[in-house]
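K.L.:
Below are the sequence and a predicted model; questions follow.
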Amino acid sequence: MKIIKTTLPYQSLLNNSEKKYDYIDSFQGAINVIDNKFTSTDIGKAFFSSGPQWVSKLFSLRNKIVSVFGLKTSGENTNREKQLQNFKCEPGEQMGLFKVFAKNENEVILGEDDKHLNFRVSLFLGPQISGTTIKHTTVSTTVEFNNWFGRLYFIPVRPFHKLIVPTMLKGIIKEMEKKNGQHNVAK
């Protein structure tokens, strides 16, 4: 499965913002969408359910380190599976550190505002490519630094971020295509 670095989709809600971002990146992959059944809620749930174990361990380490500085953490969730089942991916909902800021039929915007920086993650399902069963799926991240500490914090985070996002996107695509197979079995 090929993941490529790309630009923020023109149709993204983050691209319609008046904000100037200090950092932006986007990664894109192709997903096979039989019967065009996927929704933005599907991609939002896949984001939270498809990450590899090493990403979870890195996030736990991050939480331990930043809690010393009074930054927001995802907290401990003893029943993440149940929380994910009840997660509707609606604006205002929170899943760990990620709050849902916006959602439409093609995109979910997740993120958080903290004293050092504000970040948003766009999970974007592009239109189906004509004559195929393929849609491009793009994960984009924007960051606004609120102070010098935000810039300092992001220096060690940036290289990990560039490894984590493509890995997460591969997991999202695999998770959604697995569900795609379930759609076909049900018919």
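P.N.:
Thanks, I have it.
K.L.:
contacts, neighbours, all on C-alpha from now
P.N.:
Noted.
K.L.:
in the lengthiest helix in the chain, what's buried?
P.N.:
The longest helix of the chain (DSSP state H) is helix 148-186. The neighbour-count check on helix 148-186 (16 or more other C-alpha atoms under 10 Å) flags 150-151, 154, 164-177, 179-180 as buried.
K.L.:
where do the strands sit along the protein?
P.N.:
Using DSSP state E, the strands of the chain run over 4-6, 23-32, 94-95, 98-103, 107-113, 117-128, 134-145.
K.L.:
Using TSV, lay out these together with mean neighbour count and distance to N86.
P.N.:
As requested, those are exported to TSV (neighbours: other C-alpha atoms under 10 Å; distance: least, C-alpha to C-alpha, whole Å):
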stretch	mean neighbour count	distance to N86
strand 4-6	14	32
strand 23-32	19	25
strand 94-95	18	10
strand 98-103	20	14
strand 107-113	23	17
strand 117-128	21	19
strand 134-145	22	23
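K.L.:
can you tell which of these is closest to R80?
P.N.:
Closest to R80 of the strands of the chain, according to C-alpha to C-alpha: strand 94-95, at 8.8 Å.
K.L.:
Quick one: residues contacting the closest residue to K115 other than its chain neighbours.
P.N.:
Ranked by C-alpha to C-alpha, 6 or more residues apart in numbering and with sequence neighbours excluded, the top spatial neighbour of K115 is N146, at 6.6 Å. Taking C-alpha atoms under 8 Å, 6 or more residues apart in numbering, we find N146 in contact with 115-118.
K.L.:
wait, what's in contact with the closest residue to L110 other than its chain neighbours?
P.N.:
Nearest non-adjacent residue to L110, counting by C-alpha to C-alpha, 6+ apart: V100, 4.5 Å away. Residues in contact with V100 (C-alpha under 8 Å, 6+ apart) are 89-94, 108-111.
K.L.:
sorry, back to before: so what secondary structure elements neighbour the longest helix of the chain?
P.N.:
For helix 148-186, the elements it packs on are strand 23-32, helix 40-49, strand 134-145, judged by 3 or more C-alpha pairs under 8 Å, 6 or more residues apart in numbering; DSSP states H and E.
K.L.:
one more structure, for comparison:
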Amino acid sequence: MRDAISARFGVKRIGGFSGGLVELSQVGGQLDFFLIERLEDTKMTLTARDRHLDVMICIEMDGCKINITASVVTHNLFGRLYMIPVAPAHRLIVWLQLRRLLLPTVPKPHAG
């Protein structure tokens, strides 16, 4: 849905997340639609840029704790309008994805 609406305004299609296991390449490589800017043992910084906005995501491990910081810089009116519904939606999306990652579902026993 995001791609269909945003493409009309010149926003690059992202095609969603692959959802599969990914072997991180190196700085300068891609992780889905993000550019890997920094890659260390406990920290990864990703960016995505277009003419409407720049996004930077920093994921850092501190023991068993995961810190995720997102920064968005808008460049024009469309970028600002785009972020109005996207900001709260991204909080939910990140929470759901982390929950799925950290609390994998346990198969239900077969009735029988």
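P.N.:
Everything's here; your move. Here the structure is a predicted model, which means the values were calculated and not measured.
K.L.:
what would the strands of structure 1 look like in CSV with distance to G44 of structure 1?
P.N.:
Shown next, in CSV, are the strands of structure 1 (distance: least, C-alpha to C-alpha, whole Å):
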stretch, distance to G44 of structure 1
strand 4-6, 20
strand 23-32, 15
strand 94-95, 10
strand 98-103, 9
strand 107-113, 6
strand 117-128, 7
strand 134-145, 11
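K.L.:
for the ones you listed, which one sits closest to A46 of structure 1?
P.N.:
strand 117-128 (10.0 Å).
K.L.:
what's that closest one packed up against?
P.N.:
The contact analysis (3+ C-alpha pairs under 8 Å, 6+ apart) places strand 117-128 of structure 1 against helix 40-49, strand 107-113, strand 134-145.
K.L.:
N63 of structure 1: which of these is closest?
P.N.:
Nearest to N63 of structure 1 among those is strand 107-113 (14.1 Å), distances taken as C-alpha to C-alpha.
K.L.:
which residues does the aligned residue in structure 1 for I14 of structure 2 contact?
P.N.:
I14 of structure 2 maps onto S74 in structure 1, with residues paired by TM-score structural alignment. Residues near S74 of structure 1 by C-alpha under 8 Å, 6+ apart: 63, 95-98.
K.L.:
Need the max-distance pair from the residues you listed.
P.N.:
Spatial extent of the contacts of S74 of structure 1 (C-alpha to C-alpha) is set by the pair N63 and M95 at 14.7 Å.
K.L.:
Would you mind measuring from the aligned residue in structure 1 for A48 of structure 2 to F98 of structure 1?
P.N.:
Aligning on TM-score structural alignment places A48 of structure 2 opposite E112 in structure 1. Distance of E112 of structure 1 to F98 of structure 1, given as C-alpha to C-alpha, to the nearest Å: 6 Å.
K.L.:
for S56 of structure 1, same thing?
P.N.:
According to C-alpha to C-alpha, S56 of structure 1 and F98 of structure 1 sit 14 Å apart.
K.L.:
quick revisit: can you tell me which of the contacts of N146 of structure 1 comes closest to G126 of structure 1?
P.N.:
Taking the contacts of N146 of structure 1 together and measuring to G126 of structure 1 by C-alpha to C-alpha, the closest member is N118, at 25.1 Å.
K.L.:
Grab the nearest non-local neighbour of the closest one.
P.N.:
E144 (5.2 Å).
K.L.:
who's in contact with G126 of structure 1?
P.N.:
Here G126 of structure 1 is in contact with 106, 135-138 (C-alpha under 8 Å, 6+ apart).
K.L.:
could you redo the last one with a cut-off of 6 Å?
P.N.:
The contact partners of G126 of structure 1, taken as C-alpha atoms under 6 Å, 6 or more residues apart in numbering, are 135-136.
K.L.:
related to what we said a few turns ago, for I43 of structure 1, which of the strands of structure 1 is the nearest?
P.N.:
Counting by C-alpha to C-alpha, I43 of structure 1 lies closest to strand 117-128 out of the strands of structure 1; the figure is 6.7 Å.
K.L.:
aligned partner of G29 of structure 2 in structure 1?
P.N.:
With TM-score structural alignment as the criterion, G29 of structure 2 matches E93.
K.L.:
what about its match, distance to T138 of structure 1?
P.N.:
E93 of structure 1 sits 22 Å away from T138 of structure 1 when distances are taken as C-alpha to C-alpha.
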